[in-house]
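Student: got a predicted structure plus its sequence, pasted below:
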Amino acid sequence: MPSLMERLSSLLGPSHFKLGLRAAVAGLVAYGLATGLALPNGYWAVLTAVLVVQATIGASLTVAIDRALGTVVGGVVGVAAAMLAGNSATLTYVALGIAVFFTATLSARSASFKLAPVTVVIVLLADPSHLEPWLSGLHRVFEIAVGGVVGMASSILILPERALLRLFPFCAKALRLNAGLLELGRDGLLGRGLDPSALDRLNSGARQALRAADARIAEALREQVGGWTGQVDPAPVVRCCRRLWHSVIILLRGADRPMDTEVATRVAPSLDAAVAGLNGHMLALADRLDGQKVEGLEQKAQAARAAVAALEAEAERLNGEGVLETAGADTLTALFAAVSACNHVRENLDDLAARFDEVEAER
């Protein structure tokens, strides 16, 4: 039975505490600046600073740019609408509708402008008797700018995390889940039973891990533009992981219909060896993507290639001996799909290793 501390550590890791620290510092610094500069609505600086701080530098830069774009566009539209409406309540009502419609349409087209409608409402309706519209808009832009700068500075200076380093662990997770899927598929084909709930859990986990890796690619590219990382493109590594997952799915498609007993008995040793060899290479690559030092990686790759070649040879032997002539159509389909899937997995593992070598060399 895990202790309370063990449960908490499984829910909250070092990266979570780092993000909490960065956000807290950013909020306090922004509040201090807003107070020192006597900003009329300094809470916007604090809110922006806290929102800009994200898990990685690239994500923080994305949020900062989006808030800046949304604020500037919303401020310009809001000021124009307020000046045209003047002190007329009727015209303000009409201008509000038109301005929100325009900026909300922009935000629907691009998420970068999602703050624009909010800024329009603030400029048009907040404290109309105290400030001129253009001055209210200028204050809002300045407050967002202060918060954005503080948030970015906190992300860069306080225990920074780069998207590139956060990306590959998601790939490693996908590989480990694929290793489990490969074993499930093999057991299903050989009549050892197939657990549908485990299949769904592993498959869903692999999909989510690859989606998370895709999201980190955009963040890593933002960091390249900002000059915080070298010109390392992680996309080929993620694509290899996705192709590998698709190759495993080929084997899984027939896993709910076991092969005929005679064929399954004959092919079981070579299929077991192929899956063991592929998973040995796959898990070693997962450790490497996690930043661990892996010994004997090439030997594991060679063992996987030899095991898959032996599986191919066994399928050809069964065909030559006439064993497959009496096998059912489902068995034939499952056998050759398994051989094809193992070959594709092997190729994708080799390609993944080569692409990650390139990333490491550039980094």
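Tutor: Here it is on my side, so go on. Numbering: from 1, shown residues only.

Student: please count neighbours and contacts with C-alpha atoms only from this point.
Tutor: OK.

Student: and the biggest helix by length in the chain, what other elements does it pack with?
Tutor: Identified as the longest helix of the chain according to DSSP state H is helix 329-362. In terms of contacts (3 or more CA pairs under 8 Å, 6 or more residues apart in numbering; DSSP states H and E), helix 329-362 is packed against helix 235-252, helix 261-289, helix 297-320.

Student: need the ones you listed in TSV (columns: distance to residue 38).
Tutor: Formatted as TSV, the helices and strands packed on helix 329-362 follow (distance: least, CA to CA, whole Å):
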stretch	distance to residue 38
helix 235-252	46
helix 261-289	49
helix 297-320	61
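
Student: show me what contacts residue 86?
Tutor: By CA atoms under 8 Å, 6 or more residues apart in numbering, the residues touching residue 86 are residue 92.

Student: could you do residue 41 as well?
Tutor: 140, 143.

Student: tell me which element it falls in.
Tutor: Per DSSP states H and E: residue 41 is located in neither a helix nor a strand.

Student: quick one on the thing from earlier: residue 4: which of the helices and strands packed on helix 329-362 is closest?
Tutor: helix 261-289 (28.0 Å; CA to CA).

Student: still on that earlier bit, now the helices and strands packed on helix 329-362 in a markdown table, with mean neighbour count and distance to residue 133?
Tutor: A markdown table is the format used below for the helices and strands packed on helix 329-362 (neighbours: other CA atoms under 10 Å; distance: least, CA to CA, whole Å):
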| stretch | mean neighbour count | distance to residue 133 |
| --- | --- | --- |
| helix 235-252 | 21 | 46 |
| helix 261-289 | 20 | 53 |
| helix 297-320 | 18 | 65 |
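
Student: try this one next to it:
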Amino acid sequence: MPPIASLARTWVHANDAHLRQAVRIMVAVAVTFATYKLIGLQQGYWAVFTVLVVMQGSIGSTLGAALDRLLGTLIGAALGGIGLAFHPEAPLELCAILVVVTGIGGLVAAVRPQLRIAPVTAAIMLLTAPPGLPVQSFVADRIVEIGLGGLIGVLAALLILPARSRDLVVERTVAVLERIGTMLDEQAEALEAGKALPTSPNHRALRNALGAVEAAMKDADRERASRLANHGIPSAIPRTLWRVRNDLTQIGRAIDEALPGNAAAGLAAAAAMSLRAEGALARRCATALTAVKTVDRGTVVAGQAQFAESFDAFRRDPDAQTLDFDQSGRIFGLAFAIGRLHRDLLDLAKRVDEIAGGGRRGSRRGVAPPTD
């Protein structure tokens, strides 16, 4: 294959989701334009603008944006209509009504940011109303145009190369699990080298990535509530991932200074081995989630058991009595965090197993997989 063709194919594969979204938008815009021309809407470009605003990367997010856009438009149109009912003609009157109406709309948007279109709609209504046109007709036209754009946007997301929010949840969860595996390897390396591990920027990135998982899960739940799709992902998965993130944070605090020498010799190697096994389990969870298979536990249970034995031996060692309060607190905190991490990752593996089991039952019997 020629180099240019190979590069082009690689680029298309890497940007497949973006290209699909571009196709959905182009088709939706074309259909919207043709529809508003066909039914004779005077300002049908509002419908086109709405399609461009509401079209998101998945069905659930598009549905949410369309509903927020429609509700914000209803509120803004109502405010603008009330303002127009006073028939402002002088610039000073129009300015005063504009200030009041957009102020109310801004308050609505501040309370519920999803409705930030409300003050914009109210202002456009006041500033673009044709003279002599009945207020109720002007308001009704805007609502019809926005509703048309939102409807076409949702249908386009649903029918044209549909992108289910479930796929986005899985993709983002896999990215989180890979990051967790990397962070656990970093912590294991620090313990093996007997060095301190300063707070990693990966913690902030992990927090942001978990927020992205929650957002995708919310879109997937919206699809399920609308009976557009049933994602079959337990709602406990994002919560469990947050617990794992908290465990990582506690482990990081325990090793942000090197362990004392008399503790490092007995515990560091066993702790590092356990963390590596937990990191491998996180990656196997990612692999199983992608392939819709059960999770191979590997050596994680044996690694945790070996660490527990090492910790019990350390507690009986006379050297443990020589530690000061801070050193003792860090070592016992490390042991507690590693134990909790082990439990949380095993719980996550069970949730992934539920997805695999639900997927098989659903494919055989035509029933929806469990969601929790």
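Tutor: Cool, the structure landed. No experiment lies behind these values; they were computed from the predicted model shown.

Student: coming back round to it: nearest to residue 9 of the first structure, of the helices and strands packed on helix 329-362 of the first structure?
Tutor: When those are compared (using CA to CA), the closest one is helix 261-289, at 21.0 Å.

Student: list the helices and strands the closest one packs on?
Tutor: helix 163-189, helix 297-320, helix 329-362.

Student: quick one, it and helix 329-362 angle?
Tutor: Helix 261-289 of the first structure and helix 329-362 are oriented at 10 degrees to each other (axes from the mean of the first three to the mean of the last three CA atoms, to 10 degrees).

Student: so which of the helices and strands packed on helix 329-362 of the first structure gets nearest residue 116 of the first structure?
Tutor: So among those, helix 235-252 is nearest, using CA to CA, at 31.6 Å.

Student: in the second structure, what residues pair with that closest one?
Tutor: Using TM-score structural alignment, the residues of the second structure aligned to helix 235-252 of the first structure are 235-252.

Student: kindly report the same for stretch 143-153 of the first structure.
Tutor: Using TM-score structural alignment, stretch 143-153 of the first structure pairs with 145-155 in the second structure.

Student: again, but for stretch 48-62 of the first structure
Tutor: Mapping stretch 48-62 of the first structure onto the second structure (TM-score structural alignment) gives residues 50-64.

Student: count of neighbours near residue 7 of the second structure?
Tutor: 12 (other CA atoms under 10 Å).

Student: oh, that last question was meant for residue 85 of the second structure, not what I typed.
Tutor: Using other CA under 10 Å, the number of residues around residue 85 of the second structure comes to 12.

Student: what of the one 10 residues further on?
Tutor: Using other CA under 10 Å as the criterion, residue 95 of the second structure is surrounded by 15 other residues.

Student: name the SS class of the aligned partner of it in the first structure, please.
Tutor: Residue pairing (TM-score structural alignment): residue 95 of the second structure is matched to residue 93 of the first structure. State at residue 93 of the first structure, reduced to three classes by DSSP: H, G, I helix; E, B strand; the rest coil: helix.

Student: cool, and the one 3 residues further on?
Tutor: Assigned state for residue 96 of the first structure: helix (three-state reduction, three-state DSSP).

Student: ok, it touching residue 119?
Tutor: No: using CA atoms under 8 Å, residue 96 of the first structure is not in contact with residue 119, being 11.4 Å away.

Student: neighbour count winner among these two?
Tutor: residue 119 (26 against 21).

Student: list the contacts for the more buried one?
Tutor: 70, 71, 74, 75, 78, 140.

Student: that one and residue 93 of the first structure, how far apart?
Tutor: Going from residue 119 of the first structure to residue 93 of the first structure by CA to CA, to the nearest Å gives 16 Å.

Student: look at the corresponding residue of the second structure for residue 184 of the first structure and say how many residues are nearby.
Tutor: Under the alignment (TM-score structural alignment), residue 184 of the first structure maps onto residue 186 of the second structure. Neighbour count of residue 186 of the second structure, defined by other CA under 10 Å: 18.

Student: before we move on, what about residue 197 of the second structure?
Tutor: Residues near residue 197 of the second structure, counting by other CA under 10 Å, number 19.

Student: in what helix or strand does it lie?
Tutor: For residue 197 of the second structure, there is no enclosing helix or strand under DSSP H and E.
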